[in-house]
Structure formats: C-alpha cells, structure tokens
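**Q** give me a 3D structure for the following:
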Amino acid sequence: MENELIKFMSQFTELTDKEAQVMVDFYPVKLYKKGEVLLQEGQIAQDSFLILSGCVRKYCIVDGVEKTIDFYTEEQVAVEFESMSQQSPSKYYLVCFEDSKIAIINSKKEKEYYKKFPRFEELSRIQMEVMMGENLRAFSKFITLTPEQRYLDLLQNRPKLIQRVPQHLIASCLGITPESLSRIRKRIFK
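**A** Down below sits the predicted model:
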C-alpha cells in the first residue's frame, strides 16, 4: 500500500530511502469502505486525504438538501481548507463514495515532517499552489460557463467521473437539477 504513496510523491521529487520511510510513517495509508465519513459538518478538520484509489465526495446541506461541491479521485487531495486553517467547524462533509485507499496527512504531524525534511515544505507549498490554481479555475468555470458548457467541460476533463457517479449527483455538482442535466445530455448526444 505504502508504495503507491511513494510512487505518487516520486512524481514531484526523488526520495531517499530514509525520506521514503519517514513519509510512510508520517502519512499512514488506510482502506475505507463506501459510505465512511472522513469529515462531517461541525468537526474541525485536522487531516487532508490523498486519494490513492477510490472516490470521495465533498458536500454540504443547504435547507435540508445535499449540495455536491466536488468529487476527489485518484491523485487528488480532499481537504477542507477553511476549517483546517482557521480551526473552525467544517461546513462540509467528506464521505467515501467508493471503497477507497487513502493516505492521511495530519496537519500537526506534517509540521514535524517539515522540521526533519525542510525541502518537503517547499514541495508541499508548490503542490498547494497547484491545488489552489485548480480550485480557482474550477470556480471561474462555474461562474462563467453555462450549465451545458460545464457538463461538456466535465466530459472532456473528467470522463471517468461521469461513469462512476450517478447523474443526480453530477447534476448537483454542476449546480443544476437532474431534469436539466437530462435535457442537456439529450441535446448533446443527438
């Protein structure tokens, strides 16, 4: 299991054997069953979750209705930044949508890791900047694209997600009703 974490991190930098072993110790990999909750509304986030396999859904509840924010799949990090950085109660849920293999990145342990291996703080910062850039692009697309354009973008950039997730949750993630998504799909696939 740990080899998947090392393989992922090796994409960004070469690891010594000692660094790899310390990484395995600091970032345990766990198996989660579909439906297991990683974070729930009201909890203060302490961990980030690197998805090695599987899928995690982030959602909130507004007026009694679940609103899907995103799905995190292989090589993506599921995290609730606001709760973690401000140590405030989360407004979101992170729930395993599929059986998942996840590396857990505890924010307190991460500081210890950076003291032992300072170069990883720089690496982490770069990864964070990439994630924030991706989040900003996604937000910009959500604001500027029509629902049909958002669906086409999802089809182009995350086609496997469409096959893994029910259409009503895809619709929720796109900010539309399942009926609207059905009409969009009908137009596109004619």
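
**Q** alpha carbons only for contacts and neighbour counts from here, please
**A** OK.

**Q** off-centre distance for the strand or helix carrying Leu181?
**A** Per DSSP states H and E: Leu181 is located in helix 178-188. Computed by CA atoms, centre = their mean, to the nearest Å, the chain-centroid distance of helix 178-188 equals 26 Å.

**Q** same for it, what does it pack against?
**A** In terms of contacts (3 or more CA pairs under 8 Å, 6 or more residues apart in numbering; DSSP states H and E), helix 178-188 is packed against helix 167-174.

**Q** who does the helix it packs on touch, helix- and strand-wise?
**A** The helices and strands touching helix 167-174, judged by 3+ CA pairs under 8 Å, 6+ apart, are strand 65-72, helix 147-157, helix 178-188.

**Q** counting neighbours, which bits of that helix end up buried?
**A** Using 16 or more other CA atoms under 10 Å as the burial criterion, the residues of helix 167-174 that qualify are Gln167, His168, Leu169, Ile170, Ala171, Ser172, Cys173, Leu174.

**Q** stretch 51-71 now?
**A** Neighbour-count burial for stretch 51-71 flags 51-60, 67-71 (criterion: 16+ other CA under 10 Å).

**Q** structure for this one too, so we can compare:
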Amino acid sequence: MKRKNPEQHITTAIHAPLLAAIRSLIPLSEAEEAIVCQLFKEKHYKKGSFFLAENEICRQAAFVISGFMRYYINDDGEEKTYSFAKPYNFACNYESFVPQKPSAQIIQALEDCVLLTISYDDLLLLYEQVRYGDRLGRLVIEQVFIQTLKDRNSFYTDSPESRYEKFVNEHKDLLQQISQYHIASFVGIKPQSLSRIRKRLAGN
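**A** Next comes the predicted model:
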C-alpha cells in the first residue's frame, strides 16, 4: 500500500499534546508535524490489558493521552511495580525496543488508556523524514531510560517509607486512582504494612 503524502494528513486534536511535547525538545515545521501525526497511531487499551507482556518484544513506543500504566517485573510469582506512565508521558521498554529483544519487564494498563503509538519501523522513518528526528529519539530514550533505571534502583536501595514518600511526592494525582495493592507493590511491601506506614506518617 502506498504511504499517504504527509502534506495531506490533517492534524487532529488528539495529537496536540504529543506535538507540544516534541516541540519542547526539537523544532518542527508544519510538514514535519504532519509526518508525526501520520506515524503516531491512536490505540485504546482496556483496564488490565497489556501494552507489553512478559517475554514479548517491545515493538512500539507510546505517548499517553489518557489513563495510566504501570511498569513491573515478575519476581518468582511476586509482582514488583517500579514505575508508572501517566498522561503526557512517553512509555516504552527501551531495553527491549531498541535491540528488538524479548522483555523481562511488563507494562500494564491500570485503567482504560488512550495512547498514540509508533512502531519501531515507523520510528526509523521519523528519523529519516524529520530534520531533528534522531535527536528527538535520543532525548526521549534518555529521559525514559534514565527514569526507569532510577525507579528500579530505588526499589532495591530505598526504604519502604522513603519509597512511599517518593510516590506521594511524584504521583499525588494518582493516590485516589491506584489500588492499595499496586501502591504497596511499588513501595515493595504488603498492603497491611503500607497501612502502618501511612498511619505513622499521618501522625507526624
């Protein structure tokens, strides 16, 4: 099938936050905005579904429009949540996406999500067709990869209380939306232990 001429592609409202995020990193001409809108496809994920399942190859990167997802690993049957992807953030497992190798990490929708996704092959097209596309890819990969490493390292080095305080500081907007089970998983403790930490902090 012949690819559409980007000049003929109409920029839709759903792409506006993505374009704003990209423009904060690189300049875009109108023609390049049209290319971005053509290559990033709208996809919907139901609550509980997987953007990336365990041992799958991560074949797409995403920009979250609405909803949120969690990153976690399966450690001998125990789920360990180490990060979240919120609206207007990029989401991807770049350790799998860049080399196109199976992923040990899992990315799951915690509520219904609307995403703008780009495949690995289309990202290579973006690098070719957008003037600073390769710079954009590098900056986004650095942002997501470095944050993911920080979150995973924190899981093994910070105390549960410190991790809970970090969650409250960085994800206050999610406090009422995420279950106690998933917050406890992020903190690295059982839900009943999380209740004790919350009571202790509330008493200070």
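
**Q** picking up where we left off before, which of the helices and strands packed on helix 167-174 of the first structure sits most buried?
**A** Each of those was scored by mean neighbour count; the highest is strand 65-72, a mean of 18, by mean count of other CA atoms under 10 Å.

**Q** that one aligns to what range in the second structure?
**A** With TM-score structural alignment applied, strand 65-72 of the first structure matches the range 78-85 in the second structure.

**Q** what's the closest of the helices and strands packed on helix 167-174 of the first structure to Met131 of the first structure?
**A** Met131 of the first structure sits nearest to strand 65-72 of all those, at 11.9 Å, using CA to CA.

**Q** how about residues contacting the match of strand 65-72 of the first structure?
**A** Here stretch 78-85 of the second structure makes contact (CA atoms under 8 Å, 6 or more residues apart in numbering) with 64, 68-74, 91, 148, 151-152, 155, 182, 185-188.

**Q** filter these down to the ones in strands?
**A** In strands, defined here by DSSP state E, the members of those are Val64, Met69, Arg70, Tyr71, Tyr72, Ile73, Asn74, Ala91.

**Q** from the residues you listed, which two are the most distant?
**A** Farthest apart among these - using CA to CA - are Val64 and Asn74, which lie 23.5 Å from each other.

**Q** so what corresponds to His182 of the second structure in the first structure?
**A** Mapped onto the first structure by TM-score structural alignment, His182 of the second structure lines up with Leu169.

**Q** skip the chain neighbours and tell me the closest residue to its match.
**A** Thr68 (6.7 Å; CA to CA, 6 or more residues apart in numbering).

**Q** do you know how far that neighbour is from Lys34 of the first structure?
**A** From Thr68 of the first structure across to Lys34 of the first structure, the span is 16 Å (CA to CA, to the nearest Å).

**Q** swap in Asn135 of the first structure?
**A** According to CA to CA, Asn135 of the first structure stands 25 Å off from Lys34 of the first structure.

**Q** Ser53 of the first structure too?
**A** Distance from Ser53 of the first structure to Lys34 of the first structure, by CA to CA: 12 Å.

**Q** joint contacts of the two?
**A** The contact lists of Ser53 of the first structure and Lys34 share Ser100, where a contact means CA under 8 Å, 6+ apart.
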